[in-house]
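**Student:** The following comprises the amino acid sequence and a computationally predicted model.
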Amino acid sequence: MTAGALARRGFGDGARAARLMAEAGLDPGDHAQVIAALSAAADPDQALLGLTRLVESDPEPDELRAALDDDPDLRARLIGVLGASTALTDHLVRHPGDWRELRGADAARTPTPEELRAGLLHTVGADPNAAAPIASTPADDADGAEHALRVAYRRRVLRLAGRDLTGAINLETASAELADLAAATLDAALAVARAQSPQDAELCRLAVIGMGKCGGRELNYVSDVDVVFVAEPAEGVEDEQAAIRAATRLASAMMRIPGATDAEGTLWEVDAALRPEGKNGPLVRQLSGHIAYYERWAKTWEFQALLKARPIAGDAALGRAYSEAIAPMVWRAASRPNFVDDVQAMRRRVIAHIPAAESDREIKLGPGGLRDIEFSVQLLQLVHGRTDPALRSGNTLAALDALSAGGYVGREDTAGLADAYRFLRQVEHMLQLHRLRRTHLLPSPDAPDGTEQLRRLGRSLGYAANPVTELTAAWRRVASEVRRLHEKLFYRPLLHAVARLPGTEARLTLSQAGERLEALGFADPEGALRHLEALTAGVSRRAAIQRTLLPVMLGWFADSPAPDAGLLGFRQVSDALGATPWYLRLLRDDVRVAERMAWLLGTSRYVTDLLLRAPEAVAILADDADLARRPTAALTAEAYSALRRHDTAEKAVAAVRALRRRELLRTAAADLLEVSGIDAVGEALTAIATVTIDAALRAAWTKVAADLGEEPCTRLCVVAMGRFGGNELSYASDADVMYVHDPLPGADPSKATRQANLIVHELRRLLEMQSDDPPLVLDADLRPEGKSGPLVRTFDSYAAYYRRWSSTWESQALLRAATIAGDEELGRRFTELIDVIRYPEGGVSDKAVLEIRRLKARMEAERLPRGADPTLHTKLGRGGLSDVEWVAQLIQLRHAHEMPELRTTSTLEALDAAVAHGLLTAEDGATLDVAWRLAARVRGAIMLVRGRGGDSIPTSVRDLAALAGALGYRDDESEEEEGPSSRLLQDYRQATRRARAVMERVFYDEL
């Protein structure tokens, strides 16, 4: 085979490869399969060099060559090792016969932990069945026992690597075997230490507790083995201090053996820095000392480290006693103050200490590395594992599976983290296997041999086409995904909320829930318990997630004005959404949605009703941006799209009303969550009403035209009045409107009027027809002649009426008239018509002013409901909406003809303009503004809380408390005498009393 042909097969130096093959006796014709295997190795040149060295060192090279030809399993394992690990190649060269470790059934089988322990103990001549095995090494040949132990260890790693590199085992199996092999090595090293100091062995019992990856049975090929030592005096030994000193000497001797260096090199370091007080503390403590330390002095990170603690060597009974004593403390740690914050801060400190030049190559500690996954999993375990024993595993992948099964982590997130973890650990394994050195850094392509190292690493991981590019891209992709999931899970607010709960309350137990419900203030604990049972019954994933969420949500429901109603609403919404996958995932992953949902359902019957009509709308609670008012143009475009999609007027308007319902929910939620103010509420409600009427009018027009078989012979315009025209609609407001039509030139006026009436009646029918969505009632009582007048008038009829019969109150009513739908030109003409009426030249006369004042006084006397408290009626009461609006309107009637800024339908804008022109003092304007806003907010909140309209502030204690809560009044511990309800009443009465004083002075005297 030529040098060129070898180069094409993947060898870097074809001529050198040909020479080495000749030296190894590998004729291409006779050993084609071997050469094919070499070319497929992670590093073909390294594999060939290693095989050549092995052939040269083996006293029977012909047997080796024949075995490679005849045994495909041996060939794959041996060449795989030679191409991936120079360290194991060196071992094979030192021990030529060890290539046989990769041959036969034993090489293919994964040994049990007991087999590994027994094998290494036999290596040092110790009895595996003894309570405290002691090596049978001559006193003057301790080095020989240690050397034999290191050689035996390397042979076991060789076997493991052979299976690992050929894909015969997965990452979990390889990591677990490495951990078991490390534990067996420590047991054998302890046996050697006992043989070296038999007098110490007689004084004490010593247990070795594995920590970190060894404790979790997920060890790397080369990693420090973290341990903690616990000791007790041997039976009959009374001198505890002497026993602890003896145990310390044994532990020190044991630690030295794996870390010592000889011809076999160093296995790994044994690190006891995770012990109490770290490196400053004693190496060995009694069990009582460990317990005392963890009960009184341990920091948060120490409990996180103990999560993986597991007895791995030494006295088994003492190790079990240690686990039984310490484990409960680990699972109580999340209840410590600031626990979650401490763990999060520790992760940030780790990242901050990574050298900048290594950050993007650090697969363990860097952003998107293994630590991000491990910290995320461990924090979730510690918080939720207090009450869920299924989560109490020291193994990352097993814990992740348990978190997924319990509903704490979504399936997709679990799969993403698990895949990333396996990828990163496999990269770490292949990095370390090369020289059997501890490293977590990807090779730098800028280093002298960096590209070659990346190529070998990429090929060992299965990237064959373009190993460097594919590996680099995979690392970046995985790191990015890990970082995203880490930030999502590790900084999940639900962790804080669950951690703050007492341990007994962090997992919902129905047997304990009754007492807690009563303590939280639920009026009907038995009814609430039935809701909880329905939500959490069974073993489904949905029930599991609810069992995690509800302990936290119960507290949020209790903070709302009506906890029982909130829990009932939550059950109804959850039942309606059923097994919808995104719903519970949203509540679990974005705790703000769950908290907001609890507050809204426990505060507002109005919101609950809207949400039950379309439960999927709960998704808007995830982001403040989704609660912001949508532009009118966007709503209009969506409504028109609905008209085009449906083939009947009924279906089209039903879609538009569904759009309105969604926007009502958006507005109400933003209002109660204090995302928007009263101005934004009025504008949003007015906008969606306008869009709905406009779209429904188009549908009605099309329907009537189809029924008539011709286009109507008139033009039609809808005029908003009152709060609707003032852009100040509230949740309880009907839409006050007037209808104007204008027959087309040459059309029969009576026919045009009949058609206009058909369209208006169809419009009202469509907006009020039976539906799951709330109706939009159009009230035309403010039209000329009121209920006695025609529903629809022609433009000329309006002009004649206003010219001959218009009264002062109608001029006042027209101040808030605004065209909102229908023919735009007709709307402009109508506006020009009424401007003359509402902004009369020279202003209204003194006689008209007197009439307005008398009308206001009569309205207060006659229209205020019987028995209503005039100080608590938001609309007609003293200092309420009517008082403020009449002041603004009288100013407009008198001065708008000369001051264009007063020509607005908005009450607050009119007040601002009056202040700007000196018609009101700034102080009076501010007083009226505050009172109007507060009365409008209270009136809207009454509708939100009750689900039905009302103008008076309720007097019942329960209703008043709910109203105060909806308005943002909270219990304040500094207020010993006054609760939220009292503060609401005080604020309202104070604001309206001041506004009434301004109104009486300005309206009756100054204007």
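**Tutor:** Arrived safely, thanks for sending.
**Student:** From now on I want contacts and neighbour counts done on CA atoms only, so please keep to that.
**Tutor:** Will do.
**Student:** quick one, what contacts Leu494?
**Tutor:** Taking CA atoms under 8 Å, 6 or more residues apart in numbering as the criterion, Leu494 is in contact with Arg588, Asp589, Asp590, Val591.
**Student:** ok, now how distant is it from Tyr408?
**Tutor:** According to CA to CA, to the nearest Å, Leu494 and Tyr408 sit 10 Å apart.
**Student:** so what sits against both of these two?
**Tutor:** Arg588.
**Student:** how long is stretch 189-209 from one end to the other?
**Tutor:** 15 Å.
**Student:** For the contacts of Leu494, give me a markdown table that also has secondary structure.
**Tutor:** Listed next are these as a markdown table, based on DSSP: H, G, I helix; E, B strand; the rest coil:
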| residue | secondary structure |
| --- | --- |
| Arg588 | helix |
| Asp589 | helix |
| Asp590 | coil |
| Val591 | helix |
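**Student:** Most neighbours of all the residues you listed, which one?
**Tutor:** The residue in these with the most neighbours, by other CA atoms under 10 Å, is Arg588 (25 neighbours).
**Student:** Confirm for me that Ser811 is in contact with Val836.
**Tutor:** No. Applying CA atoms under 8 Å, one finds Ser811 not in contact with Val836, separated by 9.2 Å.
**Student:** In terms of neighbours, single out the busier of those two.
**Tutor:** Taking other CA under 10 Å, Ser811 and Val836 do not tie; Ser811 has more neighbours (22 against 14).
**Student:** tell me the contacts of that one?
**Tutor:** Ile837, Arg838.
**Student:** distance of it from Ala168?
**Tutor:** For Ser811, the distance to Ala168 equals 91 Å [CA to CA].
**Student:** again, but for Glu412
**Tutor:** Counting by CA to CA - Glu412 and Ala168 are separated by 27 Å.
**Student:** The helix or strand in which Asp987 is found: which residues count as buried?
**Tutor:** For Asp987, the host element (DSSP states H and E) is helix 980-1001. Across helix 980-1001, burial judged by 16 or more other CA atoms under 10 Å covers 980-981, 984-985, 988-989, 991-999.
**Student:** out of those, what pair is the most spread apart?
**Tutor:** Greatest spatial distance in the buried residues of helix 980-1001: Pro980 and Met999, 28.1 Å, computed using CA to CA.
**Student:** what does stretch 769-787 rub up against?
**Tutor:** Taking CA under 8 Å, 6+ apart as the rule, stretch 769-787 contacts 610, 613, 654, 657-658, 661, 689, 721, 734-738, 764, 767-768, 789, 791, 798, 801, 810, 813.
**Student:** okay, now the one to match up with it:
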Amino acid sequence: MTVPGRRSSTFSRLLRHGFTDPSAAERLLDLEELAALRDDSVLLDALGGTADPDLALRGLVRLVEAQPEAERPALTTTLLSAKPFRDRLLGVLGASEALADHLARHPHDWQALVTYEAADLHPGVADFERGLAEADDPVSLRVAYRRCLLALAARDVCGTTHVAQTAAELADLATATLRAALALAKAAAPEDAAQCRLAVIAMGKCGGHELNYVSDVDVIFVGEPAEGADEGKAVQAATRLASHLMRICSETTVEGTIWPVDANLRPEGRNGPLVRTLSSHLAYYQRWAKTWEFQALLKARAVAGDPELGAAYIDAVSPLVWQAAERENFVPDVQKMRRRVIDNIPAAQVERELKLGPGGLRDVEFAVQLLQLVHGRSDATLHSGTTLDALAALAAGGYVGRADAAQLDDAYRFLRAMEHRIQLYRLRRTHLVPEGEADLRRLGRSLGLRTDPVAELNKEWKRHAAVVRRLHEKLFYRPLLDAVAQLAPGEIRLSPKAAGQRLEALGYADPSAALRHLEALSSGVSRKAAIQRTLLPVLLGWFADSADPDAGLLGFRKVSDALGKTPWYLRLLRDEGAAAENLARVLSAGRLAPDLLLRAPEAVALLGDPEGLKPRGRDHLEQEVLAAVGRADGAEQAVAAARGVRRRELFRTAAADLIRSYGTEDSPREPDPGALVDRVGKAVTDLNAATLAGALRAAVRAEWGDELPTRFAVIGMGRFGGHELGYGSDADVLFVHEPREGVDEQEAARAANRVVTEMRRLLQLPTADPPLLIDADLRPEGKSGPMVRTLKSYEAYYRRWSLVWEAQALLRAEPMAGDAELGARFIELADPLRYPVEGLGEDAVREIRRLKARMETERLPRGADPTLHAKLGRGGLSDVEWTVQLLQMRHGWAEPGLRTTRTREALAAAHAAGLLATEEAQILDEAWVLATRVRNAVMLVRGRAGDTFPSEPRELAAVGRYLGYGPGHVGEMVDDYRRITRRARAVVEERFYGA
């Protein structure tokens, strides 16, 4: 009977303690069997601390009811007086309906939870064997197993053990159970036991000491004849024993089942013999085994049966495990296998799959195992079958970033804890997160989430899964991993003598110097040295795949020295996409990019960002440069800041150019050389325009503050105006100004001239960076004319005095810096001159041809081979550009497509207008692109501008690699250049000279 007045207060207390059905709980508390417990507030508090108070109370009622009446006082007294026991018992009852069922069937087993001593906290195999010792048949073994499991689960749900310890205890309990089952099998067939030696090898989670509550226990059986026994009969006897062991554990009895024993990881799987001899195992692994089988053997551990035979098996297969990464396509095979697992998950379950789905437990395990198998060949500290131990070893050895390892460890523990508690409820093998509200609530509370268990659980689960998914993609698919796997074992850890021989074989010209660099980079026990030892064997191969491996290694040492104390540098190379290979390609391709990088080593970060190699637009660059100039204290500091931006962006452009020209694992070779040329030309042009804008702002601020007395614009000419600058090009410009309203013309002219003088001075200050030289020789009257004119002065000069070559020069005029409106008005002035109505007269055409012929005769450097000079030689840049420009001046007034400053665009427009045949346009375009790439290549390789192929063999080979010619093919490159430009010259002779 309910005591009047007690119902409402108890009801509210039950709600506060987490009961979802307080009415049913009140009825249970009113049962006579709980008379000794119902008024004890300690009990109610303890029930409220469980995962599911309603479930715990129901289980407690069943347990009390199952006790013989004379023995109930012992249970209730212990429950009320011993807090550790109370927490253990109620914790289990609130988390596991299956274990509550066991206690109801075996009411005395609650006594297994009473002991609370230090030795009981973390029992091992021997302790579990004692707990199973009295089992003399499969049924009693199941009872004893559940009794041990009861105590183990109690430690788990009460937090006495953490998730990794719980998994290890479950594996130890499984080991003890396999031993007990084998003992029963042997007792049932002593004649079989006498004929053979049988070893049981645990695989999978049991072998890795990380078992679940309910999981198949994967095993492999190894048999050998006992002394004097026949091998064939011994194997048959061992097979009968192994089969009986499996039945004892797997078959369902009145006490249910323990767990299935799965031997399908054996050679040939379920189609192969259940038991093999050691030699038969080895023969299979050496000849027939697939990659996944070696991955599975990583967790192999002898657990039962003949200990000497088990140890012999492990000793024999271990070397094979750590050689598996040398198999052809090893890394791609493992990656494909992981993808197949995900593809086979039913679509309706993939989002709830805690183990196999994306961001699940298997993602962590596969990433860790792949890293182990690749790097464990040369590092025995990685030889652990336990995921979290192996992850810690990978982090300690520098193979995984410490922050990444910590996040993976945290996520793996959380996901495993979820898996444990899901399985513990009914002791069923499942990895699916439940969908029901009550199940999710119990699961969340079991993990300590009490405010809003369902919402908190979903949030934490998704957060950890996202971390796992991100880091799995990062670690599992990084290019460096496949590159390390492809190294021969001796290439990973080299003795000095072997290293010298390998360096010489790879093509290093000075192996002794290279060895000194290697020693400086990788000696010692620091984490930095450990990561370098992982990187260097692969980098050496990438450096060797270039024309100058020695320069690549030296550059890498310099960059590493410069960034030695920067925490992100080596982590970037190890973890982020293709950063390491990109750096190797850039450092070994010539002098320009490494010199730029050593002046700003933090730019290495660009190589690891997928967006890092994309050029930035002119507006963005100008905004950054002007902001830097605005923060500077003086004009010289302002231009230094602008140069800093230019240095970084030149490196970005050069690195992207080299990587796309060479091609890498992550970035295939650019198939269209013209696209490379266009990208470089636009990027360098935009960058130099932004730098000039910064120099102009610095020069104005130094004397006039925010506003110059005259409006001022910089007009790009030549390749600058054509957006076709190379790495070593000067900036051809014209300067134009216009006095502001109310300003005296002479004052305006003085101001404009001082600005030009200051800009040139600032840009000519000594620097180790590639210079940005201003060339104003295309101005009216050339070197003898004023450096800067008003717009009216330009108009007057061009109207009265301009020559045809000056109109031709204006074909590439385009505003680049300063007053945009003034620049636009200058272009309006230039258009009638460069695109004359009705085209050029014959006199003008003859004059252009005469000037071109004179230039060919007078300006080609003495001694230069006219067939190999990229600018002025036969079929080179000048030939193509003058031919296109003549077409522009003759037909631009009628063909809008020709009104462009860009050579390739004008060439395409001439073809579209029928002014050039398709083949002619293609020939001219191919020659112009090739000549431009030769000039870019010379600058990249030598670090200084040049118009012809280098004579030094290594530099010539490096130019060849940039242009796509492999080792030994530089002669072919030169022959191709001569052939392509010879064809272009034939078109020029016909279309320009009219021959």
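**Tutor:** Right, received. Where do you want to start? Bear in mind that the values here come from a model prediction, so they are computed numbers and not experimental data.
**Student:** if we can go back for a sec, quick one, which of the contacts of stretch 769-787 of structure 1 are buried?
**Tutor:** Applying 16+ other CA under 10 Å to those flags 610, 613, 654, 657-658, 661, 689, 721, 734-738, 764, 767-768, 791, 798, 810, 813 as buried.
**Student:** What ranges does the stretch 451-600 of structure 1 have for its helices?
**Tutor:** Assigned by DSSP state H, counting those that start in this stretch, the stretch 451-600 of structure 1 shows helices spanning 467-490, 493-500, 510-520, 525-536, 541-559, 563-577, 581-589, 591-601.
**Student:** Take these and lay them out in a markdown table including distance to Gly97 of structure 1.
**Tutor:** As requested, the helices of the stretch 451-600 of structure 1 are exported to a markdown table (distance: least, CA to CA, whole Å):
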| stretch | distance to Gly97 of structure 1 |
| --- | --- |
| helix 467-490 | 33 |
| helix 493-500 | 56 |
| helix 510-520 | 65 |
| helix 525-536 | 62 |
| helix 541-559 | 55 |
| helix 563-577 | 67 |
| helix 581-589 | 57 |
| helix 591-601 | 62 |
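**Student:** if we compare those helices, which one ends up closest to Ala87 of structure 1?
**Tutor:** Comparing these by CA to CA, helix 467-490 comes nearest, at 22.3 Å.
**Student:** how far away is the aligned residue in structure 2 for Ala756 of structure 1 from Leu43 of structure 2?
**Tutor:** Ala756 of structure 1 maps onto Ala752 of structure 2 when the alignment is built from TM-score structural alignment. Here Ala752 of structure 2 is placed at a distance of 92 Å from Leu43 of structure 2 (CA to CA).
**Student:** Likewise for Arg760 of structure 2?
**Tutor:** Counting by CA to CA, the separation of Arg760 of structure 2 from Leu43 of structure 2 is 88 Å.
**Student:** hmm, back to that, quick one: the residues in structure 2 that the helix holding Asp987 of structure 1 pairs up with.
**Tutor:** Using TM-score structural alignment, helix 980-1001 of structure 1 pairs with 969-990 in structure 2.
**Student:** Can you pick out the residue with more neighbours from Glu412 and Ala168 of structure 1?
**Tutor:** Between Glu412 of structure 1 and Ala168, Ala168 has the larger neighbour count (other CA under 10 Å), namely 16 against 10.
**Student:** Could you list which residues are in contact with the more buried one?
**Tutor:** Ala108.
**Student:** what's the counterpart of it in structure 2?
**Tutor:** Checking TM-score structural alignment: Ala168 of structure 1 goes with Thr160.
**Student:** my read: Arg937 of structure 1 touches Ser676, true?
**Tutor:** No. Arg937 of structure 1 lies out of contact with Ser676 (CA under 8 Å); the separation is 11.5 Å.
**Student:** So which of the buried ones among the contacts of stretch 769-787 of structure 1 are in helices?
**Tutor:** Secondary structure from DSSP state H places 610, 613, 654, 657-658, 661, 689, 764, 767-768, 798, 810, 813 of these in helices.
**Student:** dump the residue contacts of the most centrally placed residue in structure 1.
**Tutor:** Central residue of structure 1 (CA atoms, centre = their mean): Asp589, 2.8 Å from the mean position. With contacts defined as CA under 8 Å, 6+ apart, the neighbours of Asp589 of structure 1 are Lys488, Leu489, Arg492, Leu494.
**Student:** So what does Lys213 of structure 1 match up with in structure 2?
**Tutor:** Residue pairing (TM-score structural alignment): Lys213 of structure 1 is matched to Lys205 of structure 2.
**Student:** likewise Val151 of structure 1?
**Tutor:** Using TM-score structural alignment as the criterion, Val151 of structure 1 maps onto Val143 of structure 2.
**Student:** Which strand or helix spans its match?
**Tutor:** Counting by DSSP H and E, Val143 of structure 2 is found in helix 138-157.
**Student:** immediately after that helix, which helix or strand?
**Tutor:** Scanning onward from helix 138-157 of structure 2 (DSSP H and E), the first element met is helix 163-188.
**Student:** Read off where the helix or strand just after that following helix ends up in structure 1.
**Tutor:** Counting by DSSP H and E, the element after helix 163-188 of structure 2 in chain order, helix or strand, is helix 190-195. On structure 1, the counterpart of helix 190-195 of structure 2 by TM-score structural alignment is residues 198-203.
**Student:** That stretch vs structure 2, average offset?
**Tutor:** In the superposition with structure 2, the average deviation recorded for stretch 198-203 of structure 1 is 1.8 Å (mean CA distance after the TM-score superposition for structure 1).
**Student:** which outside residues touch that stretch?
**Tutor:** Residues from elsewhere that reach stretch 198-203 of structure 1 (CA under 8 Å, 6+ apart): Arg194, Pro233, Ala234, Val237, Ala242, Ala243, Ala246, Ala247, Arg249, Leu250.
**Student:** can you tell me how far the aligned partner of Asp262 of structure 2 in structure 1 sits from Val225 of structure 1?
**Tutor:** Aligned against structure 1 by TM-score structural alignment, Asp262 of structure 2 finds its counterpart in Asp271. Noted for Asp271 of structure 1: a distance of 6 Å to Val225 of structure 1, by CA to CA.
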